[in-house]
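Enquirer: here's a sequence, model it:
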Amino acid sequence: MDFNIVAPMAVTEAELVASNIAEEDHPVWDAGATYAKGALVISTASHRIYESIVDGNTGADPTTDDGSAWLEVGVTNRWRAFDQRRSNVALRADLITYSVVPSQDCDAIALFGLTAGSVRIEVWDGATSIYDETFVMVDKGNVVSAYTWFFGGVIYARQKVLGGFPGYIGHRIDISIEARGAVAQVGHIVLGRNHLLGRVLNLPRVQFVSHSRKGYDDFGNEILVKRGSTRKVDLSLLVPTHQAPRIMDIVAEIDGLATAFYVSGAAPSYGLEGLGFVDDHSQPIDVAGESVFPLIIKTLK
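Expert: All right, here's what the predicted structure looks like:
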């Protein structure tokens, strides 16, 4: 199986042309208003939420404040799908829609932290639809017996990675995340160029990493504090040695960015799919023809 990384495109106001999530989490900051301590406002310029940390807060722009009047507490609901975090979800009853016009060629899309019965991806060239696929998000991998088939309930996949669609510059990509009768959610959306890095060698390792902590109360009783978990993916890739500069350039390009990764081919993914960042990559060069490149990726919560 081949290992792929999606180099993400930044999604700004220039790319995000429409969404059915209104940016109205809180009142928009007003320079003439006076805010009490604890008051929440938003800025439609920065797409952030701010909390007043003083009483009588007047005239202090939260987007330029030095921290003496305002505290940034998060991203507005509309923009949470593009904030490089999976756990900070965008949500809306029944249906979430985004329309993105890419500023670079995008042949891959990945959606994480989903709560959805289906995901639809459409690509438009002007008024002409050139791609339209709907993906039912039922996860059949949880059916392991006749009992679970009939009585196990319906489990929905939390992520979807799609490559090979025509998301070229100037095309409009419509994303629909549907959860009829419930609250649709998405944690992060990656749009970008797909890069095949190399062939996965045998025995890749996926490690569960708990961020929960154990503490103690005043009487010495144990207290467990749940803080979520991530995964550490440790694998080795077989790459033609002459492609080493290409691999180094790709890794440098995605450094510090929330990046989608997945495996392609006939074999199952075995959990080698997610949203994360490259933590370590070394390149021992074998001039004979093919080199083995170790790669460590840590997922995001």
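Enquirer: from now on I want contacts and neighbour counts done on CA atoms only, so please keep to that.
Expert: Will do.
Enquirer: burial count for Glu290?
Expert: 16 (other Cα atoms under 10 Å).
Enquirer: that one contacts Pro240, correct?
Expert: Yes. Assessed by Cα atoms under 8 Å, Glu290 is found in contact with Pro240 at 4.3 Å.
Enquirer: quick check, central residue of the chain?
Expert: Centrality entry for the chain: nearest residue to the mean C-alpha point is His188, 2.9 Å, by Cα atoms, centre = their mean.
Enquirer: excluding chain neighbours, what is closest to that residue?
Expert: Distances taken as Cα to Cα, 6 or more residues apart in numbering place Ala81 nearest to His188, at 4.2 Å, with adjacent residues excluded.
Enquirer: let's verify the one you found: helix, strand, or coil?
Expert: Under DSSP: H, G, I helix; E, B strand; the rest coil, the three-state class of Ala81 is helix.
Enquirer: which residues touch it?
Expert: 88-90, 186-189 (Cα atoms under 8 Å, 6 or more residues apart in numbering).
Enquirer: these, buried ones only, as a PyMOL selection?
Expert: In PyMOL, a selection of the buried entries from the contacts of Ala81 looks like this (16 or more other Cα atoms under 10 Å):
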select buried, resi 88+89+90+186+187+188+189
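Enquirer: pipe the contacts of Ala81 into a markdown table and attach distance to Thr259 and secondary structure per row.
Expert: As requested, these are exported to a markdown table (distance: Cα to Cα, whole Å; DSSP: H, G, I helix; E, B strand; the rest coil):
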| residue | distance to Thr259 | secondary structure |
| --- | --- | --- |
| Asn88 | 16 | coil |
| Val89 | 17 | coil |
| Ala90 | 18 | strand |
| Val186 | 16 | strand |
| Gly187 | 13 | coil |
| His188 | 10 | strand |
| Ile189 | 10 | strand |
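Enquirer: to compare against the first, here's another:
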Amino acid sequence: MSLRVVKPLTIVPAMLLSTDVPESDYAPYSAATTYELGARCIVVSDHAVYESLVAGNVGSTPATSPAKWVRVSATNRWKLFDLVNSSRTVRAASLFYEIKPGAAVNALAVLNLSGATSIRIRVTDPVYGLVYDRSTTLISAPAFASWYDWFYADRVSDPQHVALDLPSFPAATIRVDLTGDSSLGVGTLLLGQAKAIAETRYGSRVGIRDYSRKESNEWGDVDLVQRAFARVCSLPAIVPHASKWRTAQLLDSLRATPTLWIAVDDDSLLTVFGWYRDYEILISYPTFSELSLEIEGLT
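Expert: Alright, predicted model coming up:
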């Protein structure tokens, strides 16, 4: 079982060829408009939403006026590229993105999905034509389903999908089509090169870091407020002695960097999008070393 990492490719506007997700969260910024406190607008050139910090705000460009404007988020069209996994690009029933990365990529992931029922990924090269076309159903049967559950219980929508077999054509365009219900949304769409850095061993531990509020008053009443959580994962792995220095160099370069960590292919629980808190290489055997990784996912 190879432990793979995918460092996301930064998607810039020139790479996005087409999409059916509108960029109409708010009205575009106008220098002639007077914005009141809390009013919002979008700056299309930045693909960002800004909020006014003062009343009577006129003639102050949002991107260059931090005393009068604050950046709230990417626009709906660009939220899936901002690497903030908790914010989603939403569009009811279906959406598509067509991207020309301008580099060879072999991995694609859509994360923090909501309401998705299927995905189709196509890779088209200008010389060789359509070189990859795969559709996948994202609806799963209930866990531990009995025959009754199989036919009548609610189906569960997979929260993510990872494809690690894209053909590497540097000039190709990649099209992603998602279908779903009225709540269809995508937290992150990332492209990159999947690189094996070690061999995963049995004994991985997976859990969450919960940011929900749990408070008790003097009478013992408990106030529970559900908030975001982050997936945490402890991964044991082994690295051949000949590769330990390259593995350490790669991990050093990924510090404080949102990265997709894939401990086992086709295992959503052991696929985490986040950052590593620390790693340790123990040189314990004549031919290989032990690697331990502590990974924390993005909320």
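Enquirer: quick revisit: closest to Val6 of the first structure among the contacts of Ala81 of the first structure?
Expert: Among those, Ile189 lies closest to Val6 of the first structure (Cα to Cα), at 11.2 Å.
Enquirer: ok, how many other residues are close to the nearest residue to the closest one once chain neighbours are set aside?
Expert: If the residues on either side of it in the chain are set aside, Ile189 of the first structure comes closest to Leu111, at 4.6 Å by Cα to Cα, 6+ apart. Leu111 of the first structure has 24 neighbours, counted by other Cα under 10 Å.
Enquirer: helices of the stretch 151-300 of the first structure, residue ranges please.
Expert: Assigned by DSSP state H, counting those that start in this stretch, the stretch 151-300 of the first structure shows helices spanning 244-253.
Enquirer: for it, just list every one of the strands.
Expert: In the stretch 151-300 of the first structure, strands defined by DSSP state E, counting those that start in this stretch lie at 159-167, 172-186, 188-200, 205-210, 213-216, 222-225, 229-240, 259-264, 274-281, 290-299, listed in chain order.
Enquirer: what about the first one, how far off from the second structure?
Expert: Think strand 159-167 of the first structure. On superposition with the second structure, the mean distance recorded for strand 159-167 of the first structure (mean Cα distance after the TM-score superposition for the first structure) is 1.2 Å.
Enquirer: what does that strand contact?
Expert: Taking Cα under 8 Å, 6+ apart as the rule, strand 159-167 of the first structure contacts 102, 105-114, 123, 130-131, 173, 194, 262, 274.
Enquirer: in ChimeraX, how would I select just the buried ones from those residues?
Expert: Command for ChimeraX, covering only those of the contacts of strand 159-167 of the first structure found buried under the criterion 16+ other Cα under 10 Å:
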select :102,105,106,107,108,109,110,111,112,113,114,123,173,194,262,274
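Enquirer: and stretch 47-60 of the first structure, which residues are buried?
Expert: By neighbour count with 16+ other Cα under 10 Å, stretch 47-60 of the first structure contains the buried residues 47-53, 57, 60.
Enquirer: actually stretch 231-243 of the first structure, not the one I typed
Expert: Within stretch 231-243 of the first structure, the residues that qualify as buried by neighbour count (16+ other Cα under 10 Å) are 231-241.
Enquirer: do stretch 171-186 of the second structure as well
Expert: Buried residues in stretch 171-186 of the second structure, counted by 16+ other Cα under 10 Å: 172-180, 184-186.
Enquirer: got CSV for the residues you listed, with distance to Ala31 of the second structure too?
Expert: Shown next, in CSV, are these (distance: Cα to Cα, whole Å):
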residue, distance to Ala31 of the second structure
Ala172, 40
Thr173, 37
Ile174, 37
Arg175, 36
Val176, 36
Asp177, 37
Leu178, 37
Thr179, 39
Gly180, 39
Leu184, 35
Gly185, 32
Val186, 33
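Enquirer: what is the equivalent residue in the second structure for the residue nearest to His188 of the first structure?
Expert: Matched by TM-score structural alignment, Ala81 of the first structure corresponds to Leu80 in the second structure.
Enquirer: one more: Gly276 of the first structure?
Expert: When the second structure is aligned by TM-score structural alignment, Gly276 of the first structure is paired with Gly274.
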